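1. quick one: sequence plus predicted model below, questions after.
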Amino acid sequence: MSVSVAVAGASGYAGGELLRILSAHPEFDVRTVTAFSNAGQPLITTQPHLRSLAHLTLVETTAANLRGHDVVFLALPHGQSGAITEQLDADTLVVDCGADHRLVDQADWTAFYGGEYFGAWTYGLPELVLPGGRKQRDELVGTTRIAVPGCNVTAMTLGIAPGVAAGVVSADDLVAVLAVGPSGAGKKLANTYLASEIMGSASAYAVGGTHRHVPEVRQNLVAAGATDVRLSFTPVLVPMSRGILATTTARLLPGVSATDVRAAWERAYADEPFVHLLPEGEFPRVADTIGANTALVGIAVDEAAGRVVAISALDNLAKGTAGAAVQSTNLALGLPETLGLSMDGVAP
């Protein structure tokens, strides 16, 4: 099986990570890479680490250049993929790493993004727990349109959703603080992301419920079985190029023991190849997930506060974006879910 692939937005961070993973995938053949301002340049000038793809040249991001491939990956800024996807064939598998097709509620799109709403696609988080013991991976098989989750969303959802689905925590009083690397904002020149601004510092942003990932987390937890989701989410920019460490807490429901809590997460992730629950008393480090399609989760019960604390770590460009895209694509095409993906990070 040889699957022809095009990657739009190939000069950016997400596009580069997609290409890194795709280059080693045994069934995928990357034939076309596109960009906007970098069109016409050799790929290697914008992604010098991708030596195996040095033969490719960036072409303009148009529907015409993307047509004719079995799979099209879109790694474009929010609001730029919807118009292009409308022009692609219905039988082409299109995987959007941006936000344009994540939200099912048009009112949420208008409130947090604005602009034209292009509708929701099949959600690309295979490990999302659903009522009745199902997982989101069941919905991905055979689909031709996939919306890859936001990286912060993946970290928070994987951290707390098992407790919501099992009914051991309440979703109406969630607090999440995330340490995030600047690569999540994409490859753009802005003072906020200059090394001289972030080295030796940490700064909160999108405070007070304004971050665009808030409605997506709510959406996921409703899918997991919650009826009332209230989330206070504060991201903090820290000086690591990639990675997320999410600390999410939820109110423990009456009569639920610490044993019940741990059992909920163990049931959710016992058979998952890429989401690993750490032993009791252990908590994840971002460094152990870099370059891997792996999320690590540690949980604890704060008896005095009556809350469950879930700490999750992942690489925002790998499991948080490109790895999730390839994992979901494998499922859609009927390939082994783990094909071409590594659970091993790099160290030190």
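-> Nice, I can see it. Numbers count the residues shown, from 1 in each chain.
2. please count neighbours and contacts with C-alpha atoms only from this point.
-> Noted.
3. for whichever strand in the chain runs longest, buried residues please.
-> Using DSSP state E to define each element, the chain has its longest strand at strand 169-180. Residues of strand 169-180 classed as buried: 169-171, 173-180 (neighbour count, 16 or more other CA atoms under 10 Å).
4. contacting residues for residue 286?
-> Residues near residue 286 by CA atoms under 8 Å, 6 or more residues apart in numbering: 243-245, 313-315.
5. now do the contacts for residue 173.
-> Each residue near residue 173 by CA under 8 Å, 6+ apart is listed here: 229-231, 250-251.
6. at which residues are the helices of the stretch 1-150 of the chain located?
-> 13-23, 43-46, 63-66, 82-85, 106-112, 137-140 (DSSP state H, counting those that start in this stretch).
7. and the second one, which residues are buried?
-> The reference is to helix 43-46. For helix 43-46, the buried set under the neighbour-count rule, 16+ other CA under 10 Å, comprises 43-44, 46.
8. contacts for stretch 74-82?
-> Under CA under 8 Å, 6+ apart, the answer for stretch 74-82 is 7-10, 12, 14-15, 94-101, 115-116, 118.
9. in what helix or strand does residue 251 lie?
-> Assigned by DSSP states H and E, residue 251 belongs to strand 244-252.
10. what lies in contact with that strand?
-> Strand 244-252 has contacts (CA under 8 Å, 6+ apart) with 152, 155-156, 159-160, 168-171, 173-181, 285-286, 306-316.
11. any idea how many residues pack against residue 271?
-> Neighbour count for residue 271, taken as other CA atoms under 10 Å: 10.
12. mind listing what residue 121 touches?
-> Per CA under 8 Å, 6+ apart, neighbours of residue 121: 101-102, 145-147.
13. please report how far it lies from residue 332.
-> According to CA to CA, to the nearest Å, residue 121 stands 13 Å off from residue 332.
14. isn't residue 36 right up against residue 61?
-> Yes - look at residue 36 against residue 61 with CA atoms under 8 Å: they come within range, at 5.9 Å.
15. looking at the two, which one has more neighbours?
-> Ranked by neighbour count (other CA under 10 Å), residue 36 and residue 61 place residue 61 first, with 23 against 16.
16. count of neighbours near residue 2?
-> 9.
17. sec struct for the residue of the chain most remote from its centre, please.
-> Residue farthest from the centre of the chain, counting by CA atoms, centre = their mean, is residue 255 at 33.7 Å. Classification of residue 255 using DSSP: H, G, I helix; E, B strand; the rest coil returns coil.
18. the one 4 residues further on now?
-> Following three-state DSSP, we place residue 259 in the helix state.
19. count the residues that sit near the residue nearest to residue 28 when sequence neighbours are not counted.
-> Closest residue to residue 28 apart from its sequence neighbours, by CA to CA, 6 or more residues apart in numbering: residue 3 at 4.8 Å. Here the number of neighbours of residue 3 (other CA under 10 Å) works out to 14.
20. adding another structure so you can compare the two:
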Amino acid sequence: MADKIRIGVLGASGYTGADLVRLAARHPAMEIAVLTANSHAGKPMRDVFQHLSHIELPDLVTIEDAPWNEVDAVFCGLPHGTTQAITKEIFEKHPQTKIIDMSADFRLRDPAVYKEWYGLDHMATDIQGEAVYGLTELYRDAIREARLIACPGCYPTAVLLALVPLAKAAMIDASDIVIDAKSGVSGAGRSLKENTLFCEAGEGLSPYAVGKHRHMAEIEQEIGTAAGVPDLRVNFTPHLIPMSRGELCTSYVRLADGASARDLRHHLLETYAGEPFVTVADEDVLPRTQMVRGSNYVVVNVVPDRIPGRAIVISTLDNLVKGSAGQAIQNFNVAYGIDETTGIEQLPLFP
């Protein structure tokens, strides 16, 4: 492609930023022009991530020194609370630039809900209304026209792709959902935390943020919207599992009158027919993280519960790809009118 789209990556020294760079480096329509990482500014990217030493990349710079006027699209991989100010500045000073945010700062439509869950006043409420929730399969048409795309969290992506079609079709009781979720350690980010040390996380399984995980707000927002249930509440418990990447969510749902688990599965098959990255597994196949590792795929399936009137919906994805960087590139492709699968066609790694 003669005229490539120049991109910048905010927070390129994190796991999400690194996976974005890994995928973008082989994207035929992208040129990586700017990489920021304040704590590693001045270093070559290969010094921070040696697995990227095979390719030529710009050196890391501070956010303040980044030439945003030289990029067409910015991917934000910063922690929540740190994205808003720089996003607002880029949005206002560079009106031709598209922003694809992988943080949580623009996912929640109500700033009061954002403050409730994240403990911070939202500093960019004047552009919050411009943000489109970036779950590609559900908001593709809006993403095509958006300048600010708020990519979902990894847990919401897995849960919502499995449950939103069922809630929207009134096939399940949206007020009675129990979600058991498990994620690899990379979901906690690259900064040093005691609970992700090898001796703390290895050879064990541990729940965290029980009853208060911030991704609950996204899940409730989107399922509530689909079901027409304001102030929806779900039961969601995440667990840390000792592997680098991957995520599996098991959702227990109450069936609407007359619906069966087979009906739910058939509806998901109809919903995702033709979707490049969502696979409904064969009837007797249970989704496993090994089916999606390193890829942008999501695998879902529905199993009858032994309790009458209930079903179990299982979904799995790679938290760094479809759960973050891969979905961001999928949204980039949609926003720029590029074939949606470009740059993210990789099949899962196995074993």
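-> Right, received. Where do you want to start? Every value quoted in this text rests on a predicted model; they were computed, and no experiment measured them.
21. just the TM-score for the two chains, thanks.
-> Comparison of the two superposed chains (TM-score structural alignment, normalised by the length of structure 1) gives a TM-score of 0.94, and 340 aligned residues with a CA RMSD of 1.4 Å.
22. that older thread, what does the strand holding residue 251 of structure 1 correspond to over in structure 2?
-> Using TM-score structural alignment, the residues of structure 2 aligned to strand 244-252 of structure 1 are 247-255.
23. okay, helices next: where are they in the stretch 201-348 of structure 1?
-> So, for the stretch 201-348 of structure 1 - with DSSP H, counting those that start in this stretch - the helices run 214-223, 258-269, 323-333.
24. ranking the ones you listed by burial, who's on top?
-> Burial of those is given as mean neighbour count (mean count of other CA atoms under 10 Å); helix 323-333 ranks first at a mean of 24.
25. how big's the offset between it and structure 2?
-> Compared with structure 2 after the fit, helix 323-333 of structure 1 shows a mean deviation of 0.5 Å (mean CA distance after the TM-score superposition for structure 1).
26. quick one, strands of structure 2?
-> Going by DSSP E, structure 2 shows strands at 5-10, 30-36, 60-61, 73-76, 98-101, 131-133, 148-150, 172-183, 206-207, 235-240, 247-255, 278-280, 298-304, 310-317.
27. against structure 1, where does the fifth one fall?
-> If I follow you right, that is strand 98-101 of structure 2. Under TM-score structural alignment, strand 98-101 of structure 2 corresponds to residues 93-96 of structure 1.
28. list the contacts for residue 85 of structure 1?
-> So residue 85 of structure 1 contacts 63, 94 (CA under 8 Å, 6+ apart).
29. can you find the partner of it in structure 2?
-> Aligned counterpart of residue 85 of structure 1 in structure 2: residue 87 (TM-score structural alignment).
30. before we move on, what about residue 49 of structure 1?
-> Superposed on structure 2 with TM-score structural alignment, residue 49 of structure 1 falls opposite residue 51.
31. for residue 21 of structure 2, see how far away its match is.
-> Residue 51 of structure 2 is 11 Å from residue 21 of structure 2, where distance means CA to CA.
32. what about residue 255 of structure 1, distance to residue 309 of structure 1?
-> Look at residue 255 of structure 1 and residue 309 of structure 1: by CA to CA, they are 17 Å apart.
33. returning to that earlier point: wait, which of the buried residues of helix 43-46 of structure 1 is closest to residue 328 of structure 1?
-> Closest to residue 328 of structure 1 out of the buried residues of helix 43-46 of structure 1 is residue 43 (25.2 Å), distances taken as CA to CA.
34. quick one: residue 273 of structure 1 and residue 336 touch, right?
-> No - taking contacts as CA under 8 Å, residue 273 of structure 1 lies outside contact range of residue 336: 11.4 Å.
35. of the two, give the one with the bigger neighbour count.
-> Neighbour totals were compared for residue 273 of structure 1 and residue 336, and residue 273 leads with 15 against 12 (other CA under 10 Å).
36. for the contacts of residue 286 of structure 1, give me JSON lines that also has neighbour count.
-> Shown next, in JSON lines, are the contacts of residue 286 of structure 1 (neighbours: other CA atoms under 10 Å):
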{"residue": "243", "neighbour count": "30"}
{"residue": "244", "neighbour count": "34"}
{"residue": "245", "neighbour count": "27"}
{"residue": "313", "neighbour count": "34"}
{"residue": "314", "neighbour count": "33"}
{"residue": "315", "neighbour count": "31"}
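37. got CSV for those, with distance to residue 346 of structure 1 too?
-> As requested, the contacts of residue 286 of structure 1 are exported to CSV (distance: CA to CA, whole Å):
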residue, distance to residue 346 of structure 1
243, 13
244, 16
245, 17
313, 14
314, 13
315, 11
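38. which of these are still contacts in structure 2?
-> By both residues aligned by TM-score structural alignment, their matches' CA atoms under 8 Å, these still in contact after alignment to structure 2 are 243-245, 313-315.
39. closest to residue 265 of structure 1 out of these?
-> Proximity of these to residue 265 of structure 1 (CA to CA) peaks at residue 313, which lies at 15.2 Å.
40. isn't that closest one right up against residue 299?
-> No - in this structure, residue 313 of structure 1 is not within contact of residue 299 by CA under 8 Å, at 11.9 Å.
41. mean deviation of the lengthiest helix in structure 1 from structure 2?
-> The longest helix of structure 1 (DSSP state H) is helix 151-166. Superposing on structure 2 and averaging over aligned pairs (mean CA distance after the TM-score superposition for structure 1), helix 151-166 of structure 1 comes out at 1.1 Å.
42. equivalent range in structure 2 for that helix?
-> The aligned range for helix 151-166 of structure 1 in structure 2 is 154-169, by TM-score structural alignment.
43. now do the matching stretch: everything it contacts.
-> Here stretch 154-169 of structure 2 makes contact (CA under 8 Å, 6+ apart) with 135, 137, 172-174, 181, 215-216, 218-219, 222-223, 226-227, 247-249, 251, 264, 267-268, 271, 298, 300, 313-317, 319-320, 322-324.
44. let's see 6 Å
-> Residues from elsewhere that reach stretch 154-169 of structure 2, judged by CA atoms under 6 Å, 6 or more residues apart in numbering: 219, 223, 226-227, 315, 319, 323.
45. residues of it that come out buried?
-> 154-168.
46. against residue 332 of structure 2, how distant is the closest residue to residue 151 of structure 2 other than its chain neighbours?
-> Closest residue to residue 151 of structure 2 apart from its sequence neighbours, by CA to CA, 6+ apart: residue 134 at 4.3 Å. As judged by CA to CA, residue 134 of structure 2 and residue 332 of structure 2 stand 10 Å apart.
47. with residue 267 of structure 2 instead?
-> Residue 267 of structure 2 is 28 Å from residue 332 of structure 2, by CA to CA.
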